[in-house]
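**Q** Below: sequence and its predicted model.
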Amino acid sequence: MTQDSIELEARETWPALWCGWRRKCPNCGSGPMLRGYLKVRDTCPVCREELHHHRADDGPAYLTILFVGHLMAPLLLFVFETWRPEPLTLFTIFAVGCVGLTLYLLPRLKGAIVAFQWARGMYGFGGAANRA
């Protein structure tokens, strides 16, 4: 068994996902993963773990659309069938709700995807090539 495989076995997925959801470094759990709203830092400022290997791409956006759509569509139907609000009122409430939920979920899902890649050793995370 090589050193790389031992190091990857020690990386637990769920704690890393939780750190990513909180937008923290999956290695130390305290350093900020993101610089700004969605930009992933090249390295963690606390533990110096390299984070530039990530390949989140469009994954967070797709998951955000999936979650927001599956939460808001049934809620929209329920509100419409139950209270029959005016169309402009219904549109305003759900437009604000969709935008708010999207802005909340997008950076958290990006952090979780980067943390998942880190925990599984994907795309150069944890390999011998990224060690000094």
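**A** Looks like it came in fine.
**Q** okay, CA-based contacts and neighbour counts for the rest of this
**A** Noted.
**Q** to the chain's geometric centre, what's the distance from the helix or strand hosting residue 91?
**A** Assigned by DSSP states H and E, residue 91 belongs to helix 87-120. How far helix 87-120 lies from its chain's middle: 10 Å, per CA atoms, centre = their mean, to the nearest Å.
**Q** Using the three-state scheme, assign the residue nearest to residue 114 when sequence neighbours are not counted.
**A** Distance criterion CA to CA, 6 or more residues apart in numbering; nearest residue to residue 114, sequence neighbours excluded, is residue 54 at 5.7 Å. Assigned by DSSP: H, G, I helix; E, B strand; the rest coil, the conformation of residue 54 is coil.
**Q** Alongside the first one, take a look at this:
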Amino acid sequence: MAETDTQDAPVDRNAKSAMWRGFCRRCPHCGEGHLFTGYLKVVDRCPVCQESLSGHRADDGPAYLTILIVGHLLAPILIYSFVEYRPDPLVLATIFTIGTVALSLFLLPRLKGLVVGIQWANGMHGFGQRH
């Protein structure tokens, strides 16, 4: 496919589909190309539709969202487990440390993709204006 400038053509920037595509770690524009080259490095251009993705400014937002979600999911489970089953504190700490790390590593790239999708859909930062 020849490289084209997609900012000149009107683009349907549906926020819900862009957020879902980002969450699935796909290009928010076409949903086909990979959003990341590594674990968290966003590609400069989509390999399929050539949409420029280098203008994103996700910064610390995905990390804050990850902490918020993981904390709200695991804290009640931790309290319930301790009160109901009274496991050894070292066992409880080990299990919840592993669970916290695993869930955080799973959610972080997905939430970064979601934030990039929101920014793309709203024409924020380097993504141009909404059409």
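**A** That came through fine. In this text, all values refer to a predicted model and were calculated from it rather than measured experimentally.
**Q** returning to that earlier point: aligned partner of the residue nearest to residue 114 of the first structure in the second structure?
**A** Following TM-score structural alignment, the counterpart assigned to residue 54 of the first structure within the second structure is residue 56.
**Q** what's the answer for residue 106 of the first structure, then?
**A** Aligned partner of residue 106 of the first structure by TM-score structural alignment: residue 108.
**Q** Can you tell me which residue sits nearest the middle of the first structure?
**A** Centroid-nearest residue in the first structure: residue 109, 2.0 Å away (criterion: CA atoms, centre = their mean).
**Q** Now that residue. Nearest residue, chain neighbours left out?
**A** Once flanking residues are discounted, residue 109 of the first structure sits nearest to residue 60: 5.3 Å by CA to CA, 6+ apart.
**Q** tell me which element that neighbour falls in.
**A** Using DSSP H and E, the element containing residue 60 of the first structure is helix 59-83.
**Q** got a list of contacts for that helix?
**A** By CA atoms under 8 Å, 6 or more residues apart in numbering, the surrounding residues in contact with helix 59-83 of the first structure are 85, 90, 94, 98, 101, 102, 105, 106, 107, 109, 110, 113.
**Q** ok, now how distant is the nearest residue to the fifth one once chain neighbours are set aside from residue 75 of the first structure?
**A** The one in question is residue 101 of the first structure. Distances taken as CA to CA, 6+ apart put residue 68 closest to residue 101 of the first structure, at 6.8 Å, once the chain neighbours are dropped. Applying CA to CA, to the nearest Å, the value for residue 68 of the first structure to residue 75 of the first structure is 11 Å.
**Q** When the two are compared, which one has more neighbours?
**A** With neighbours defined as other CA atoms under 10 Å, residue 68 of the first structure and residue 75 compare such that residue 68 has more, 17 against 13.
**Q** which residue in the second structure lines up with that one?
**A** So, by TM-score structural alignment, residue 68 of the first structure is matched to residue 70.
**Q** re the thing from before, could you pick out the buried ones from the contacts of helix 59-83 of the first structure?
**A** Buried members of those, scored by 16 or more other CA atoms under 10 Å, are 94, 98, 101, 102, 105, 106, 107, 109, 110, 113.
**Q** and which of those is nearest residue 127 of the first structure?
**A** For these, the minimum distance to residue 127 of the first structure (CA to CA) is 18.1 Å, reached by residue 113.
**Q** Disregarding residues adjacent in the polypeptide, which is nearest to the closest one?
**A** Counting by CA to CA, 6+ apart, the residue nearest residue 113 of the first structure is residue 56, at 6.2 Å.
**Q** same check, this time on residue 124 of the first structure
**A** Nearest non-adjacent residue to residue 124 of the first structure (CA to CA, 6+ apart): residue 53, at 5.8 Å.
**Q** so what's residue 108 of the first structure up against?
**A** Contacts of residue 108 of the first structure by CA under 8 Å, 6+ apart are 20, 21, 22, 23.
**Q** mind listing what the equivalent of the last one over in the second structure touches?
**A** The one in question is residue 23 of the first structure. By TM-score structural alignment, residue 23 of the first structure lines up with residue 25 in the second structure. Counting by CA under 8 Å, 6+ apart, residue 25 of the second structure touches 34, 35, 36, 109, 110, 113.
**Q** Good, wrapping up.
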